[in-house]
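[1] Sequence and predicted model, in that order:
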Amino acid sequence: MTRTVVQDEAAIRALFIEHSEGMRLRSPERVVARYADDVVTCTLAPPLRNAAVDARDVESLAGWMAGFEGPITLEYRDLTVVVSGDVAFAHGLARLAAVPVGYPEGFSMWMRTTAGLQRLGGRWLITHSHDSVPFHMDGSFLAATDLEP
């Protein structure tokens, strides 16, 4: 069967759904299963970037998830996917919502998300993932976590 761009886009969008499900179910294994072996990630949490083994560290991600009570919600919106052969690019917005351990209420914030993908071994995997939050340019340099689309 010949692969089409529509099929590739659907497979890539399924990776983002899988990420959301992995977060909701608090399953770090499901989250990192979407990553290529040599992935580079730039997440909201320090450090500035994680590469390969560090980005795929299930125990580290489980530790981060343990900082929250209940489900961790990750919702994607306005996701654009562009496919060219065995390489693809996706970008959009994502909303992260959770209740930190020990806090009476949770938070909800929107961020920008971008991913580079490659078809490896017949399946799409993320080779680069970058999430970011803008910051106020008024001298406070505070993260603009109150923005909404």
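    Cool, the structure landed.
[2] From now on I want contacts and neighbour counts done on CA atoms only, so please keep to that.
    Will do.
[3] And residue 140, how far from residue 10?
    41 Å (C-alpha to C-alpha, to the nearest Å).
[4] neighbour-wise, which of these two wins?
    Between residue 140 and residue 10, counting by other C-alpha atoms under 10 Å, residue 10 is the more crowded of the two (12 against 8).
[5] Confirm that the more buried one sits in a helix.
    Yes: counting by DSSP: H, G, I helix; E, B strand; the rest coil, residue 10 is part of a helix.
[6] Wait, residue 78 touches residue 93, no?
    Yes: using C-alpha atoms under 8 Å, residue 78 makes contact with residue 93 at a distance of 6.2 Å.
[7] Presented hereafter is structure B, for comparison with structure A:
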Amino acid sequence: MTHRESVEELQRLVRDRVDAIAAHDVEALVGVPVEDVLAFNVLPPLSLRGAEQVAEQTRGWLGSYAQGPGYEVRDLQVDADEDLGFCAFLYHVTGTLRSSDSVSMWVRATLVCRRIAGRWRVVHDHESIPWDSETGQGLPDLQP
């Protein structure tokens, strides 16, 4: 597998993630992480360990939306070696929660991936929200 092919496969992994979120396809989303994935997602708790914890959180997140979520990826950067790669990007999540609250926020994300049995799998998922050091509050709708 060439470097270019690996990069293209990882770019496709991110595009598939966007499509799965739009379709509320939890199974497509949770089929990508390895069984013992470590995830630092925007939602509590501080960390998740294992695909089942990630699946449970993902189901709850998607189920919290009355409309959406919209999930737009920007500034995707991908690099890969033979069997190790990363995807770093910004994503804009939008929608209306079941509580009627609107969501519009930018999140920074990095996926560390390993090719296992010929397939790219997420071994570490890290997300963060920029915050204001003066107020200690997140800045949910910054423009990239």
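    Nice, I can see it. Computed from a prediction, not measured in an experiment: that's the story for all the values here.
[8] Superposing both, give me the TM-score.
    Aligned and superposed, the two chains score 0.92 in TM-score terms (TM-score structural alignment, normalised by the length of the second structure); 144 aligned residues with a C-alpha RMSD of 1.4 Å.
[9] Translate residue 64 of the second structure into the numbering of the first structure.
    Under the alignment defined by TM-score structural alignment, residue 64 of the second structure corresponds to residue 67 in the first structure.
[10] Can you give me the separation between its match and residue 106 of the first structure?
    For residue 67 of the first structure, the distance to residue 106 of the first structure equals 12 Å [C-alpha to C-alpha].
[11] The closest residue to residue 117 of the first structure other than its chain neighbours: neighbouring residues, count only.
    Spatially, and ignoring its direct neighbours in sequence, residue 117 of the first structure is nearest to residue 126 (4.4 Å; C-alpha to C-alpha, 6 or more residues apart in numbering). For residue 126 of the first structure, the count of nearby residues is 28 (other C-alpha under 10 Å).
[12] just checking, residue 126 of the first structure is part of a strand?
    Yes: according to three-state DSSP, residue 126 of the first structure belongs to a strand.
[13] For the aligned partner of it in the second structure, give me its contacts.
    Counting by TM-score structural alignment, residue 126 of the first structure lines up with residue 122 in the second structure. By C-alpha atoms under 8 Å, 6 or more residues apart in numbering, the contact list for residue 122 of the second structure reads 32-34, 37, 111-114.
[14] roughly how far apart are residue 122 of the second structure and residue 112 of the second structure?
    6 Å.
[15] where do the strands sit along the first structure?
    With DSSP state E as the criterion, the first structure has strands at 35-42, 50-51, 68-84, 87-100, 107-120, 123-132.
[16] Please tell me which residues of the first structure stretch 6-20 of the second structure aligns onto.
    Going by TM-score structural alignment, stretch 6-20 of the second structure sits over residues 8-22 in the first structure.
[17] Mean deviation, the matching stretch versus the second structure?
    Compared with the second structure after fitting, stretch 8-22 of the first structure deviates on average by 1.0 Å (mean C-alpha distance after the TM-score superposition for the first structure).
[18] Now that stretch: buried residues?
    Of all the residues in stretch 8-22 of the first structure, those buried under the rule 16 or more other C-alpha atoms under 10 Å are 8-9, 12-13, 15-16, 18-22.
[19] same deal with stretch 85-100 of the first structure?
    87-100.
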